[in-house]
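1. what follows is a predicted structure for the sequence shown.
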Amino acid sequence: MPTHLVWLRHDLRVTDNRALNAACQHSQAKVLVVFIATPIQWKTHHMAPRQAAFLLAHLKAVQARLMELDIPLHYHECDDFQDAVKWLINFCNHHKVDKLFYNYQYEINESRRDHALEKKLRHQVICQGFHDAVLLPPEKVLKDNGQMYQVFTPFRHAFLKQLPLSNLSSIPVPKKRDAPQMRISLTDLSFDYPLLDFDTKLFPIGEAAAQKQLTRFCDAKVSAYHNARNIPAITGTSGLSPYLTLGILSPRQCLGCLRDAFPEGIVNHKGAFDWLNELIWRDFYRHLLMAYPRLSQGHPFIGWTKFVKWHHSDNLFKKWQQGRTGYPIVDAAMRQLNTTGWMHNRLRMITASFLVKDLLIDWCLGEQYFMSQLLDGDLAANNGGWQWAASTGTDAVPYFRIFNPNTQGKRFDPKGEFIRHWLPELSAVPESEIHQPESWAGKNQKNVDYPSPVVDHKQARQATLSAFIAAKNLSEEMERNHAQ
């Protein structure tokens, strides 16, 4: 009787889990599942305590689901990926594992970890990986010359051509094991890592809850998504990103639900197509990690931007972190992040732009801070978003396009509803003045317990343009000198 081992990582579900399904295809195989916690590695990756708590809650949930299938989950905690590989090799030897199944992760440390494990097991265990966290595997969406797309629109065009040619149906839950298994009991799971409570009403635990939220969104909200998605004062987004990040939902389940809601064709509905567009962006950033490993190491995609001379100010950085910049839409967004571990996507763009383009602070610091707070912290999407905002990444906003935070606030929170919720100290400021409360307070001789703007936007914009132009000129000069 063969022994099959499934190594769970960011794929905490039993439905539509390609690695788990493949391991269960042999009806007589003894199927084991393992999860390895690596707190020291998590710390270097800036995992948020809320995300760690979310992960732990779902690990317990998937353990209970596996128990119903007569599949035991073995748990181990060690420092880092290197120790995880050593332990897993010993586990395979001890349990006489014939095949190891897992779903690919595309970050450089995770990829190196898997390669190291495969190399050490190649003469004793068959290792099989799956592209489970994406709709289409990276090798399916390439240019004619075999290179990865660097601009989203042509990538999407090629992606949509491939989509109908791929089998993206969801795989059902595996059947309960027929083969006799060892007696299974629930192991007490805990992490030696900081944990922080999250809102279980907004983000309930379990696959069933996630699937219910997905169905509700596709049935009731996605039609208006194209209009509602940019308004932070309303619940216009899916709120599914934490579930997708940890693999509690698969992207195929999302696409399937969307197709069920719009059987006549997703592209014929603006809201549905816009949400599909977001799923494609998610794939795009993962494909980029695979093609350009340096993106996982804090390097900009656009080489010359590494010469930008950033403003090193701990004081300004802390004020941005705390939501005390004097720009209401920025501060409200940062307080939402700090309180809930989640931030509306439009606000992620605004706050990132403010840190980089108004405060001229290195985008890497903002990227790390977001990861340290986000319930849906995901390197591919977070890095992609920050490099987009910082004008350092592929398909990024041009460096000379700089968001005006007050204009952004007026456009996407015109009545200040979102701002008032997170900045109650501005409750007395009239709707017409909510985006510039210091001006209103000065004109009306009012005292408002809210800081004045930490920078003048117009002056900051000019300083940023000068910094980027100087960086580009320096890079070009260095290239000329190198060519001589």
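-> Happy to help now that I have it. Numbering: from 1, shown residues only.

2. CA only for contacts and neighbour counts going forward, please
-> OK.

3. quote the end-to-end distance of stretch 355-368.
-> Start and end residues of stretch 355-368 are separated by 13 Å (Cα to Cα, to the nearest Å).

4. contacts for that stretch?
-> 46, 298, 310-313, 316-317, 320, 352, 382-383, 386-387, 389-390, 402-403, 455, 457, 460-461, 464 (Cα atoms under 8 Å, 6 or more residues apart in numbering).

5. any of those buried? List them.
-> Neighbour-count burial (16 or more other Cα atoms under 10 Å) applied to these gives 46, 310, 316-317, 320, 352, 382-383, 386-387, 389-390, 402-403, 457, 460-461, 464.

6. helix or strand: which one has residue 361?
-> Using DSSP states H and E, residue 361 is not contained in any helix or strand.

7. could you work out the end-to-end span of stretch 213-226 for me?
-> End-to-end span of stretch 213-226 (Cα to Cα): 19 Å.

8. ok, now stretch 393-404?
-> End-to-end span of stretch 393-404 (Cα to Cα): 21 Å.

9. what do you get for stretch 259-279?
-> Criterion Cα to Cα; first-to-last residue distance in stretch 259-279 is 13 Å.

10. picking up where we left off before, just checking, which of the buried ones among the contacts of stretch 355-368 belong to helices?
-> Mapping those onto helices (DSSP state H) picks out 316-317, 320, 352, 382-383, 386-387, 389-390, 457, 460-461, 464.

11. turn these into TSV, including distance to residue 109.
-> Formatted as TSV, these follow (distance: Cα to Cα, whole Å):
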residue	distance to residue 109
316	32
317	28
320	30
352	25
382	16
383	15
386	20
387	20
389	25
390	24
457	39
460	37
461	36
464	33
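
12. which one among those gets closest to residue 294?
-> residue 383 (11.3 Å; Cα to Cα).

13. got another, please set it beside the one above:
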Amino acid sequence: MLSVKCCYSLYRYGVIQVLCCVSASFKNGLFDSGSDDVLTMPGEENLLLRKTRGKNIMPATRGKRKERSPTESEKDPHKEEASNAQKSSRSESEKKAPKLNQEESEKGRAKRYERVSNNTNNTSHPRLGVKAREKQGMYNKNAQKGEPDPTAIGGSFEGTPLDELEKVMKKSEVEFKKAKNGNVLMWIRNKDFRAFERASQAAKSMGTHVIALHVISPGDYKSHGRGARRIDFMMRNVKELRSELKEKNIPLVVRTITPRKTVPKEIISFCDEFNITKIYANIEYEVDELRRDAVVVHLARESGKAAFFVHDCIIVPPGMLLTKEGKPYSVYGPWFKKWVETVNENDNLLETSEDPEANDESVRKDKSLHSLFEEEIPSEVEGYECADAEKMAQLWPAGYHSARESLGRFLEGKKGKEADDIFQSSKVKEKKAAVENYPEGRNRPDVDGTSRLSPYLAAGVISPREVVQKARKMNKGSISQGGKENGFSNWISEVAWRDFYAHVIVAWPRVVMGRAYNLAMESVCWEYEEDQVKAWKEGNTGYPIVDAAMRQMRETGFMHNRCRMITAMFLVKDLMVDWKNEVGEAYFMQHLMDADFASNNGGWQWSASTGTDPQPYFRIFNPFSQSEKSAQSYSDPDGAYIKRWVPELKSLSGKALHDPFHKLDKASFKKLGYPEPIVDHNEARKRALRRFKTPGEK
């Protein structure tokens, strides 16, 4: 077992990170109201800590944004109506419209969240009608009805669910100062297993204890299509974390809450039961989660408590990177350039946090708390039992030490476990670290040339700050030196995509609710042939590269990034199946260990030519040529990847391996026992070009 010191320099993300910088500054309030700097910390003392120690915890407030004076209608919503009265008379009912005070408005928000979350079968994507999507909390009802979305072109961080959360938190500053001394809750989410720092320091300043809570919410899992593998991985990491926290006298408990609408109230009830007055958690950027957290802040304030949510799951918080016009970026290239500049100018963005403070041993003698150390943590979640849990545990072991091993293998060439062999199809193994060959390796599914850190990053088991910081250090202190030809810089640019897609779902919340970024593409005419969809799922399409990739995912919970693009584009443009259907985006969410909504959604929208900075609709991958060119260009003439995952073709070589149906005679092909192509690519390409060029045309 790792030492406590090691394990807690480990848990720098999700659970341990939110805990250390909140100390005597509480008496100064939640935010430094005199500053709009995005790096503002709670109180003046912690602002100094931010500058001198480089803490990376971001309060949920954005800055470096031009101040604007509120319009008259914003100062008083009824003044706009009064202004309109000069042009036309108002009805008596409008004249008598009551003004909602702050408390009434926030109570309405809480009730709205309950209505939105009322159905545990609430799912964010597939084929929902207008009313169903409105119930799910789609922030722009007009867009649901087919009317233009005001953020369709430029996007905005104003008026979004994140903006709502930040505003309600800003209103809670006074209550935060007034909150009585009590225990401190660290609410561990699905993406953060290392955010303890703030809560730890808060408890220390009050002479109380930290309690960690993980909530199992099946309704939330279903809303984003999380699969059994991802939930199993999460629970294994919860157990790993609990054993380490015990050494710090910090209890970690698990509660199952259903229906999902009751999560905010149950959190407050838990706080009441264990004398908790302050709640800390990292921000999750999906729509329902943001609205849920706004309700938690409101309910906490009503009950004399305070809730504090921070930006921590990504490196650069949403809203910090804006165009010259003050709008969010929708194209990755200029966004990444700005991202690099921002990270270079703000070293604290890559700083990791310190170990959490241990609870005093008196916590084990506390009548209400001592039993928490003995509570059992479930091994699985009902409805999300993982059929291949044992195999997944071997391929993807839980814990920070496992994430560190993967990082060491990739960056330093350290020897991995035997399980790594399943990701290496080619017999040729490089002696140097994979990162040095990354510009080529990232395009080679036959070699173990990627970091395979994505499951650990998606679950918050390791911080993106830590991995980028280490890569930068090994790259002579530079993030971008050497450009795309440099393995370190190339890899860092890939890690940054996580930030980009998180920014996208905040600025254009509709993409979380089953909508396309490019609304015009929602009129594309789709098909659904059940036999073809089944063949795609099972890897029996007759296209070797597609089948190899799909079988690899079903077998290992992993798929090479280039293969993800090929298989996704094949489903959308060769089979003309809607990516929002349960067989596209959702199917990947069900099977991938690194399933993360923002990244998965962004990848699918890229391949489907419906998203931000997408693949142009007229560029359609030919699976046969993609497979053959990849083999020729990247020194895999034997087609090791296809032979590894499609053993029916292991006797073939050359062009026949990549396109056996067209390159072999009928008798030879039949002996293989391999299916014929389920669709003619050339004809499918013509159909896709026609339909994407003129959305709505059959």
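-> Great, that's in hand. What you see is a predicted model; the values in this text were computed from it and never measured.

14. how much space separates the aligned residue in the first structure for residue 691 of the second structure from residue 390 of the first structure?
-> When the first structure is aligned by TM-score structural alignment, the residue opposite residue 691 of the second structure is residue 467. Computed as Cα to Cα, the residue 467 of the first structure to residue 390 of the first structure distance reads 12 Å.

15. next one: residue 88 of the first structure
-> 40 Å.

16. so where in the first structure does the helix ranked longest in the second structure end up aligned?
-> The residue-count maximum for a helix in the second structure (DSSP H) belongs to helix 487-507. Under TM-score structural alignment, the match for helix 487-507 of the second structure in the first structure covers residues 271-291.

17. run the chain-centre distance for that stretch.
-> Offset of stretch 271-291 of the first structure from its chain centre (Cα atoms, centre = their mean, to the nearest Å): 11 Å.

18. show me where the second structure has its strands.
-> In the second structure, the strands defined using DSSP state E lie at 58-59, 183-188, 210-216, 252-256, 276-282, 306-311.

19. residue 435 of the second structure is nearest to which of those strands?
-> Closest approach to residue 435 of the second structure among the strands of the second structure is made by strand 306-311 (28.6 Å; Cα to Cα).

20. which residue range of the first structure does that closest one align onto?
-> Mapped onto the first structure using TM-score structural alignment, strand 306-311 of the second structure spans residues 126-131.

21. cool, and stretch 165-174 of the second structure?
-> So stretch 165-174 of the second structure sits over no part of the first structure, by TM-score structural alignment.

22. distance from that stretch to the middle of the chain?
-> Averaging C-alpha positions (Cα atoms, centre = their mean) puts stretch 165-174 of the second structure 24 Å from its chain's average.

23. same thing with stretch 204-221 of the first structure?
-> 18 Å.

24. now that stretch: buried residues?
-> Residues of stretch 204-221 of the first structure classed as buried under the neighbour-count rule (16+ other Cα under 10 Å) are 204, 205, 206, 207, 210, 211, 213, 214, 215, 217, 218, 221.

25. of the residues you listed, which belong to helices?
-> 207, 210, 211, 213, 214, 215, 217, 218.

26. can you find the partner of residue 165 of the first structure in the second structure?
-> Alignment note: residue 165 of the first structure maps to residue 345 in the second structure; criterion TM-score structural alignment.

27. kindly report the same for residue 26 of the first structure.
-> Matched by TM-score structural alignment, residue 26 of the first structure corresponds to residue 205 in the second structure.

28. so how far is residue 434 of the second structure from its match?
-> Distance from residue 205 of the second structure to residue 434 of the second structure, counting by Cα to Cα: 45 Å.

29. try residue 576 of the second structure
-> In terms of Cα to Cα, residue 576 of the second structure sits 36 Å off from residue 434 of the second structure.

30. just residue 407 of the second structure next, same as before
-> 10 Å.

31. burial of the residue nearest to residue 338 of the second structure when sequence neighbours are not counted, as a residue count?
-> In space, and not counting its chain neighbours, residue 338 of the second structure is closest to residue 321: 6.7 Å by Cα to Cα, 6 or more residues apart in numbering. When neighbours are counted by other Cα atoms under 10 Å, residue 321 of the second structure registers 22.

32. then residue 81 of the first structure?
-> Neighbour count of residue 81 of the first structure, defined by other Cα under 10 Å: 22.

33. that one reaches residue 113, doesn't it?
-> Yes: the criterion here is Cα atoms under 8 Å, and residue 81 of the first structure meets it with residue 113 at 6.2 Å.

34. where do the helices sit along the stretch 301-450 of the first structure?
-> Ranges of helices in the stretch 301-450 of the first structure, per DSSP state H, counting those that start in this stretch, are 314-322, 328-340, 345-353, 363-373, 379-390, 405-412, 417-422, 437-443.

35. out of these, the one nearest residue 178 of the first structure is which?
-> Per Cα to Cα, nearest to residue 178 of the first structure of those: helix 379-390, 39.2 Å.

36. show residues contacting that closest one.
-> With contacts defined as Cα under 8 Å, 6+ apart, helix 379-390 of the first structure is touched by 107, 282, 285-286, 289, 295-296, 300-301, 349, 352-353, 356-357, 363-364, 366-367, 370-371, 393-397, 399.

37. same deal with stretch 419-437 of the first structure?
-> 327-329, 331-333, 335-336, 406, 409-410, 413, 415-416, 439-440, 448-450.

38. can you give me the end-to-end span of it?
-> Taking Cα to Cα, stretch 419-437 of the first structure runs 11 Å from one end to the other.

39. residue range for that stretch in the second structure?
-> Taking TM-score structural alignment, stretch 419-437 of the first structure hits residues 642-660 over in the second structure.
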